[in-house]
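Novice: Dropping a prediction and its sequence here:
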Amino acid sequence: MIDFNEEIAAMTETINRSIVLARRPHGAPTAADFRLQQSAVPAPQEGQVLLRTLYLSLDPYMRGRMSDAPSYAAPVALGAPMVGATVCRVEASRHPGFAVGELVLAFSGWQDYAVADGAGLQKLAGLAQPSSALGVLGMPGFTAYMGLLDIGQPKPGETVVVAAASGAVGSVVGQVAKIKGCRVVGIAGGAEKCRYVVEELGFDACIDHRSADFAQQLAAACDEGIDVYFENVGGAVFDAVLPLLNARARVPVCGMIADYNATELPPGPDRLRLLTRTVLTKRIKMQGFIIFDDYGDRNGEFFAQMSAWVAEGKIKFREDIVDGLQNAPQAFIGLLEGKNFGKLVIRVGDA
């Protein structure tokens, strides 16, 4: 057995870098809203483990956590590390349930090292690509799976539309809908992403939301209307979708990224009355959800099914990996602008 003090002494790194929230953004985040700071690598106490971050997930919800406006989760405190899911290696252990070298899924945020008492850590054994625990086999895949199947309840032959179709959530939504026998229309930004969605992921069509005639193209692709719309964007995309919704359509809502940086109401007419009238007259079910709050007890069900689909080649996924913790702020800013292609992951340390 290796003595704990020897474990710490054997570590080559003594500095813990972290990206902290320097100020709360007004509108779109900028580099000045973040600060890179250094401290000593923390020492785990009895019953704790020291985690070394290998991969950090960047996700749109983090923009909301930068704000102190009322929300479903507490905001990041000024001067505190940004939050985020991570794949980590146990670097040192004073916990009987974890051995040095084991990989775990954690929520240790934007930093090189963190200590944990074991609560909430999920061991990752046998994953060919550990970073997939942050995407297709993690929170984004879980969001897609439960939102589509539990709220959307797609039926064979129905038309399912999903925005951000090449992203971590949307790509899984569309592929699961195809497995369930649906016709699937994706919405993405740019010709390259649209080609990928159709040619690689197997969607029936994909419309570029940047096109001048986007609404007309979407209507043509959905000539029998829309039965399920998986909402994770909002804005002009939802404006184009709304009149195409069929009677008794279902609309799972997991995000509204188009509005995350908004500082005032959007220009143009007030669409609230149109929305409420449509919901009433067409008997539409529109339901928001927070994945771990609403479905945390079903994570095992999701993981077993999604792992099988991935292993069978029925679900494909793409990662957009950026090297270096110091590059996380710029990558996150790009994520909110739609610059990523696939699940955005920061490679922090060597696996």
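Specialist: It's in.

Novice: rest of the way, CA atoms for contacts and neighbours
Specialist: Noted.

Novice: Where does Val279 sit: helix, strand or coil?
Specialist: Put simply, Val279 is helix when judged by DSSP: H, G, I helix; E, B strand; the rest coil.

Novice: for comparison:
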Amino acid sequence: MKSALKHTLRLGLTALILVMLVLFARKVNWHATWVGISSASRTMLVIAALLNIASIVVKAIRWWVFLRPVGATSFWLAVKATFAGAGLNNVLVANGGEAARVVFVARSAHIPSATVLATLALERLFELVGYVTLLSLAATFLELPHTLERVKPFAIALLVLMLALLVWLLRRPDVVHEPTGPKATTVMGRVKHYFASLGRTIGAVSSLPRFTAALLLSVAAWALQVATYQMTARAAHFPMTTVATIAALLAVNLGFALRATPGNVGLFQAAYAATAVAFGLDRDQAIAVAFLIQAQQILPVTLLGVALAPEFIFKAQKRRRDDEPGAIPSHSREDRRANVPAE
């Protein structure tokens, strides 16, 4: 019964979104939009695409910061998995590529999925920290559209909660409780064991140097995204100021983890155009720029992701012999809890 209700609600939400996108599309001057797209500078679009790729590499480095202490020391593996996941996100809804990243690394590095998921959870947390920090600062010091101004109190409250969580992770007791007794045989027991392993890993890899590095990398990644948007607007000869670009970036990412359509196509254009109009700019030109942004974001990344994904998908999964499921490899324990520095 619950499954049927969830399915019905999902279909209803999808139908509502499609209706909204159709209504949005009917109001677009597609001729003017196409003129804006076709007249864009190809050289500047290539530069924008390279900036976007650089931002994904920075995100891969951020993930690698947390992967190294659990035994996945290959930087190239982190890069490949990040691009593969980003490529899959462009063709799946609800950020389905993130789950694939866990599978990719777990198979390639022969590390339990609970361990990899813990590192990904921290990496995504710092992505959100970077976004909320940017939103809070922009809403405080810049003139933003009313829609973004209204979420300022919620953004600040969320930022405080996330900072409190990070402080708690750093100040928690150093003792990591390992599971004892026989292995769980029931489904609920295995689920409990899985999430216990996930929690232990998050606690064990949390350290001030890693958090500092992740925060700086988050700032760099969002700065590269701002540069990507701004360069694309300039390529299309669209007079988007830096403040307007920051506002548009915040608006199109307001849903953050929620992607109602593959690549958020349609919703992205609507949010970007609404922000541009709030700054007194032309709506149809803004839609053209939004399509260009998504084209140079989606096409190169998806091609790279599809090219890299088969290497992970078809690789045989091997199980570690010396580590319990979900445990951190003994040779890569947090150096705060051991005398040997982790590498």
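Specialist: Nice, I can see it. Note that the coordinates shown come from a computational prediction; the quantities given were computed from them, not determined experimentally.

Novice: Could I get the TM-score for this pair?
Specialist: Put the two chains on top of each other and the TM-score (TM-score structural alignment, normalised by the length of structure 2) is 0.26; 140 aligned residues with a CA RMSD of 6.1 Å.

Novice: And the helices in the stretch 151-300 of structure 2?
Specialist: Secondary structure of the stretch 151-300 of structure 2 (DSSP state H, counting those that start in this stretch): helices located at 152-171, 187-205, 208-235, 242-252, 267-278, 283-313.

Novice: Distance to Ala121 of structure 2 and mean neighbour count added to those, as TSV?
Specialist: Listed next are these as TSV, based on distance: least, CA to CA, whole Å; neighbours: other CA atoms under 10 Å:
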stretch	distance to Ala121 of structure 2	mean neighbour count
helix 152-171	12	15
helix 187-205	8	18
helix 208-235	12	20
helix 242-252	21	22
helix 267-278	25	22
helix 283-313	20	20
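
Novice: can these go into JSON lines with extra columns for distance to Leu128 of structure 2?
Specialist: Converted to JSON lines, these look like this (distance: least, CA to CA, whole Å):
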{"stretch": "helix 152-171", "distance to Leu128 of structure 2": "9"}
{"stretch": "helix 187-205", "distance to Leu128 of structure 2": "17"}
{"stretch": "helix 208-235", "distance to Leu128 of structure 2": "9"}
{"stretch": "helix 242-252", "distance to Leu128 of structure 2": "12"}
{"stretch": "helix 267-278", "distance to Leu128 of structure 2": "18"}
{"stretch": "helix 283-313", "distance to Leu128 of structure 2": "20"}
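
Novice: Tell me which of the ones you listed sits nearest to Arg10 of structure 2.
Specialist: Smallest distance to Arg10 of structure 2 across these (CA to CA): 17.0 Å, for helix 267-278.

Novice: related to what we said a few turns ago, out of the helices of the stretch 151-300 of structure 2, which is closest to Glu127 of structure 2?
Specialist: Glu127 of structure 2 sits nearest to helix 208-235 of all the helices of the stretch 151-300 of structure 2, at 6.0 Å, using CA to CA.

Novice: closest one to Thr8 of structure 2 among the helices of the stretch 151-300 of structure 2?
Specialist: Closest of these to Thr8 of structure 2 is helix 267-278, at 21.7 Å (criterion: CA to CA).

Novice: Point out the other helices and strands that that closest one packs with.
Specialist: Applying 3 or more CA pairs under 8 Å, 6 or more residues apart in numbering; DSSP states H and E, one finds that helix 267-278 of structure 2 contacts helix 242-252, helix 283-313.
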